[in-house]
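>>> One predicted model, sequence on top.
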Amino acid sequence: MNKKLYLSFLWHMHQPYYKDDLTNKTLMPWVFLHATKDYYDIPWYLEKFPNIKATFNLVPSLMAQIEEYINGTANDKFMEILKKEVSLLNAEERLFLEEYLFLPNEQNMIKPLSRYNEFLVKFKAEGNSINSFSNEELVELEVLFLLTWCGNFIRENNNIVKNLLNQKRGFNQEQKLQLVATMFDFLKEVIPYYKKLCDSGQIAISTTPFYHPILPLLLDRQSAVEAKPHVVLPHSQEANFKDFASMQVKNAVEYYKKQFDTNVNGFWPSEGSVSVKTISLLAENGVKWACSDEEIIFKTLHNGNKELIYKPYSLITKNGKVNLFFRDKYLSDLIGFEYSKKGAREAAHDFISHLKSIYFNSSESVIVPVILDGENAWEFYPNNAKEFFEELYKQLDSQAWLETILFDDVPNIEDLEEVEIETLASGSWINGNFDIWIGSNEKNRAWELLDMTKATFDNEKENLSDDVLKKVEKEFLIALGSDWFWWYGDDHYTELNHQFDEQFRAHLKNIYELMEKNVPTEIFTPIVKKDNKKRVHIPPRDFIYPVVDGNNSNFFEWLNSGEIDIKKEFSTMDSSASIVDYLYYGKDKDCNLYLYLKGEKIKYLKDEELQLKINIDDKIFIFDLKEKIESLVQNGTYFDLALDEGIELKVYDQKKEKVNFMFEIFQDNRKIQRYPLYDETVLDFENLFLKNWYI
């Protein structure tokens, strides 16, 4: 029997539930926007290659909101304001629009529309404000914002969108409303399209607990301790959320059956978060297979051998057997984080080369699970990743030794031998623990408010009518979603994190109001505060002359440098494993470039085998990091390098006013951080030199 490599893709399509049912308002527009850009395009790219198969994981909270947009009950706050005649907007509404209108990716969504880029330049020049925009300009800006959220399918197949793109500028209110109506109408096509592809056998559809909770934490908060023994748990007494965990799974299974008229086979547990109790709950609800991350099987088997992930596993629980698959983190992250910086052909070829390596190094047939976010990475690719997917699928289609399969198909493939495991480690796809959702002050505060609210509910629920009880339970299910916790703490950053905080606490407030109880003061107190003064990237203000010793030796040496808060550059992707938190940069009058990589974790890793790789204007330099000061030369470029509390670097003779830059950190030959995730950042000294010239 000839061996084969079976490749299984899973694209995870998810949005949290943004609607406040008590006010009947959808508070953030991301379901609508991603539906017109990503939810149709990604399977559409696949359909052009009938031999290529993939699983799409559709979260019920996403599908339910698409339904509400279609039936007219979404009442999206952003879209309602955007549809208004701009002359009628009040100051608060303009400010609300201002938070969104320039959020799209600058390189791949804004710059391709030349008029949009003109507005971005003006917006930045005005201190990130639209106050100076005329009414005519604001209408144009709104249309351009909507157009950049139109995916390739609608751009190529809808005349209204095509005509607006060809017009390029000078849009009016009537055209804006016409575009909004077109986009709303397009939503009706999304879910039926998945059903069509599923019926054809080219895709399978899996799902997730309804509102995307971290099930292990609901079933037993000690799962966090099992995953990471020194985690700091909330101070409050743990409330019992087991019933809500069961509801999340049961409701998802029932909703899937209603949408697709068949039983669901597979689950991607939210964030790949698993435990034995979680898998048992899935089995109780008829789930046949589930996926998690490679870290989980490594921890389960106490063995980090990469070959372990290329097998199908099964766990027999008290409720039945569930087949388990574990994602190849490296391959999945290549698509999610790396390939956006490469040309489509080069990226696809690189992916195939890694698969070939796995194939030739194995003595038998293997399954390679590649699982990642299906919506957020594509704005970092040119043209919404269309060329990348077409090239990837074309190259995959031509490999005789490779076959793409659905996870549903695995039990029927004779040359894939199932391995039964007796237990399963607790953890998620991020570092094999639950740190993103519990353990920091802000995250724990959210859990404490949940515990307090649940204790009140437990005392009152016997007095509630069936109708009120149902509404309260829904508010709890929503509040237990993972996304609110994702944005608490320093792991991830968005300019809208205060809105996520407000929504989380609003659901708790709703519970008290539904029970006709006074809302505790704690619920009204923000867990995070909006801070307009916080900036991700501060440009340099003057020349600098630091001493290269691995430390910020005195207050003044980096005072006028540029500063990038790397933690806040991350949005929906994970940054918790990073060791560099801040990048400082600047130049002296002799055009020497200085870099200072600062992070609390660096000092704890000084004795490890660390490597720094930097890319300056497409020239690559690699340094072994030792706790010393040294001078060296690579490829004709001279450097001073030092490691101590941070990593400090002097790069001699860098005359360019704009420098394209990225760095990667390796520990024991394993990449542990890259910045930026998707492309290069620009270190801009143009204004600095102009300032000096005028002086």
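Looks like it arrived, so ask away.
>>> Only C-alpha atoms from now on, for both contacts and neighbour counts.
Noted.
>>> what about the closest residue to Ser363 other than its chain neighbours, neighbour count?
Nearest residue to Ser363 in three dimensions, chain neighbours excluded: Lys3, at 7.7 Å (C-alpha to C-alpha, 6 or more residues apart in numbering). Other residues near Lys3 number 16, with proximity taken as other C-alpha atoms under 10 Å.
>>> Give me the three-state assignment for Lys3.
coil (DSSP: H, G, I helix; E, B strand; the rest coil).
>>> list the contacts for it?
By C-alpha atoms under 8 Å, 6 or more residues apart in numbering, the residues touching Lys3 are Ser363, Glu364, Ser365, Val366, Trp401, Asp415.
>>> and the comparison structure, right after this:
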Amino acid sequence: MSHPLYIAFIWHQHQPLYKSPGSGVSLSPSQQYRLPWVRLHGTKDYLDLVLLLERYPKLHQTVNLVPSLILQLEDYIAGTAFDPYLTASLTPDEQLTQQQREFIIQHFFDANHHTLIDPHPRYAELYQQRQEKGQAWCLANWELPDYGDLLAWHNLAWIDPLFWDDPEIATWLKQGRNFTLSDRQRIYSKQREILSRIIPQHRKMQEAGQLEVTTTPYTHPILPLLADTNSGRVAVPNMTLPKQRFQWSEDIPRHLRKAWNFYKDRFGQIPRGLWPSEQSVSPAILPDIINQGYKWICSDEAVLGWTLKHFFHRDGAGNVQQPELLYRPYRLQTAEGDLSIVFRDHRLSDLIGFTYSAMPAKKAAADLVGHLQAIAKMQRESQSEEPWLVTIALDGENCWEFYPEDGKPFLEALYQSLSDEPHLKLVTVSEFLEEFPATATIPGGQLHSGSWVDGSFTTWIGDPAKNRAWDYLTEARVMLASHPEATEENNPEAWEALYAAEGSDWFWWFGAGHSSNQDAIFDGLFREHLFGIYKALNEPVPPYLKQPVEVHEAQTNHTPQGFIHPVIDGKGDEQDWDKAGRIEIGGARGTMHNSSVIQRLWYGVDHLNFYVRLDFKGGVAPGRDFPAELNLLWFYPEKTMVNSPVPLADLPDAAPLNYHFHHLLEVNLLTQSIQFREAGDNYQWHPRFSRAQVALNSCLELAVPWADLQVPPDYPLRLILVLADEGRFCNYLPENALIPIEVP
């Protein structure tokens, strides 16, 4: 019997608790929410995703709605939630304080400007003024209509294009400028109207059978770390752990039960699936999940790989080798009973999350469908009696900010193609498991302890700042335990504050790895939730909670913090490169120190290209102030291939310049032309075709396609940049090192 290829999309919709528990930090009652993301993502990302799906009734999907998100949506719908952004938006222009004006100029452009700001001329005009003339100039020169328009556009731009045919919204978009307080009040009313449709629409589509709605532990905590912070050492044995071991496994059934009851109340039925926060799992948490009644969970292919002691290699096209191991559900066996688990295809999920936004919509959709068709072909060739299930699971809100029109053209093209393809069938996870129960088994104790990030917990523990936050949480939890009279029934404030502080998001932003324009606010919110525990217990607040967990300064040197998709125009757009790796050159010792013409080097990747950017000292020119030839040389560690020495005269015999390399890209900085070469026998270099892009304006930007380098996914390589003058070596960067690159 031949089966179609079954595909389970799972969209994860989550926001942490931005609501302050009234902790004593100076917040007025009208500003009990510190950040606006529930309201803004609510108008842009949650409703349109399922409304679009409803147009394609053959396609079934799963959406995960975190309780902490739904709670906050309900506050906004009721009109009781006010964040500083909303309060400013509803303030008469002439009553804006100096502090509010500074806040507006700094934060009301917190959006991807390519997709949310540039398409709207007035919003783009104000953005360019701030970027080109600076915040101080705006503060000194902007008049009331400028503030009024910015307040309106910050809210309008986050309304999903699916709703632009609404007569009122269409009128505002056409109006463009000279927005009044009355206009902004109506925009706010429209936001609440959209928010009020989210849960009813999900409930309606679930009852119709097209959608499965799942849930997450109450405030999105990492359950394995609540059970025991020492679980961080399963994947990283030498991890530096917090001073105090956090072991409060009794909190796990509380989070699971609260999510279960919350779901029953909102959706009129019991949940079947559980999205473990950050797809983090461990043997210790399985009994509580089973005992609460959940039937299935999901995690990442890296967790499966660790569990089976099998690394999932991919071919040159990015398709998994031994796909039959990944594309099937498993049954976790424990003394308390069994639990089904599915593991997502990490690469396909990341393509939607991080790469397809940089491609034309139809081409991106065709690429994803092509991957699925290739998997379907492998399934047919395997002559498997059991059907395959490809799980594509990812964040369902943040990625769309980077897609034109919030992803609407991409999703429409994708859904139409999937509807027309007879060999591909989209299902909810429960639908598949009911028809094809898992036959492959994994002993519960064999399950790896890890998350969707590298199969480890390093994103949330192990860094000094993250560990400090865990120690603060431990102290607060011990304090709560010392008050046995403070039960959830008679002191709910203490317990709600604890649940909020146990959420994963605070630890995500602490320390190295991730950064945003609101790091200090996340830091403050975490401490406010801890404040709330002590306040509810009438205990003195430890002095350390009145200081930030870490100092929030701009980092200098750092490794890449995520995928990037820069526009190669030589202008160095700050948003395009904000997640790139960065190496300071100008202040370093050595060959570059004397002139400091090149001040910093940026580098990063997506699934299509490798990117490099060089920032120069102002007013300098290639050929006059620094060499006009730039050579990029790629070194492939631990791979047997033909390599050749750098083909330059006067090259010092010192590492890493005396290494042998496999690929060479020569860039003429005067003409912005390129030559690409590959090493051959007898130390020869042979010309090859390249689709690399180069642009030199205020900086140098380069994009080199992975297809040029012909390396498979999940492969390490190293890079060095060498400057030359008419074929003679001048200097190189970074100094005394190679840039480490991991192919996605």
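Received it, and whenever you're ready, just let me know what you need. Treat the numbers as computed from the prediction; the structure is a model and nothing was measured.
>>> Looking for the alignment partner of the residue nearest to Ser363 of the first structure in the second structure.
Structural correspondence for Lys3 of the first structure with respect to the second structure (TM-score structural alignment): His3.
>>> List the buried residues in the longest helix anywhere in the second structure.
Scanning the second structure for the helix with the most residues, using DSSP state H, yields helix 361-382. Of the residues in helix 361-382 of the second structure, those with enough neighbours to count as buried (16 or more other C-alpha atoms under 10 Å) are 361-362, 364-369, 372-373, 375-376, 378-380.
>>> can you check stretch 230-239 of the first structure too?
Taking 16+ other C-alpha under 10 Å as the basis for neighbour counts, the residues of stretch 230-239 of the first structure that come out buried are Val231, Leu233, Pro234, Glu238, Ala239.
>>> contacts for it?
Looking at stretch 230-239 of the first structure with C-alpha under 8 Å, 6+ apart, the contacting residues turn out to be 221, 224-225, 435, 438-440, 444-445, 447-448, 451-452, 454-455.
>>> mind checking the end-to-end distance for that stretch?
End-to-end span of stretch 230-239 of the first structure (C-alpha to C-alpha, to the nearest Å): 21 Å.
>>> returning to what we had before: roughly how far apart are the match of Lys3 of the first structure and His423 of the second structure?
With distances taken as C-alpha to C-alpha, His3 of the second structure is found 8 Å from His423 of the second structure.
>>> Likewise for Glu553 of the second structure?
The span separating Glu553 of the second structure from His423 of the second structure equals 52 Å under the rule C-alpha to C-alpha.
>>> Going by how many neighbours each has, rank the two and give me the top one.
With neighbours defined as other C-alpha under 10 Å, Glu553 of the second structure and His423 compare such that His423 has more, 15 against 8.
>>> residue in the first structure matching that one?
Residue correspondence, TM-score structural alignment: His423 of the second structure in this structure matches Trp401 in the first structure.
>>> thinking its match is in contact with Ile352, fair?
No - shown here, Trp401 of the first structure and Ile352 do not form a contact pair, counting by C-alpha atoms under 8 Å, at 11.2 Å.
>>> contacting residues for Phe457 of the first structure?
Taking C-alpha under 8 Å, 6+ apart as the contact definition, Phe457 of the first structure lies against Met515.
>>> sec struct for the equivalent of it over in the second structure, please.
Using TM-score structural alignment to pair residues, one finds that Phe457 of the first structure aligns to Leu480 in the second structure. Taken by three-state DSSP, the conformation at Leu480 of the second structure corresponds to helix.
>>> any idea how far Leu480 of the first structure lies from Leu559 of the first structure?
Using C-alpha to C-alpha, Leu480 of the first structure is found at 43 Å from Leu559 of the first structure.
>>> of these two, who's got more company?
Comparing Leu480 of the first structure with Leu559 by neighbour count (other C-alpha under 10 Å), the higher total belongs to Leu480, at 27 against 19.
>>> Kindly state which residue of the second structure is aligned to that one.
In the second structure, Leu480 of the first structure lands on Glu502 (TM-score structural alignment).
>>> Could you do Phe500 of the first structure as well?
In the second structure, the residue equivalent to Phe500 of the first structure is Phe522, according to TM-score structural alignment.
>>> What sits closest to that match if chain neighbours are left out?
Across the structure, with C-alpha to C-alpha, 6+ apart as the measure, the residue nearest Phe522 of the second structure apart from its sequence neighbours is Trp506 (6.2 Å).
>>> Surely the one you found and Ala520 touch.
No - with contact defined as C-alpha under 8 Å, Trp506 of the second structure does not reach Ala520; the gap is 10.6 Å.
>>> residue in the first structure matching Val236 of the second structure?
For Val236 of the second structure, the aligned residue in the first structure is Lys228 (criterion: TM-score structural alignment).
>>> wait, isn't its match in contact with Asn433?
Yes - here Lys228 of the first structure lies in contact with Asn433, judged by C-alpha under 8 Å, at a distance of 6.1 Å.
>>> Just want to know which of the two has more residues nearby.
Asn433 (25 against 17).
>>> what separates that one from Lys329 of the first structure, distance-wise?
In this structure, Asn433 of the first structure and Lys329 of the first structure are 15 Å apart, going by C-alpha to C-alpha.
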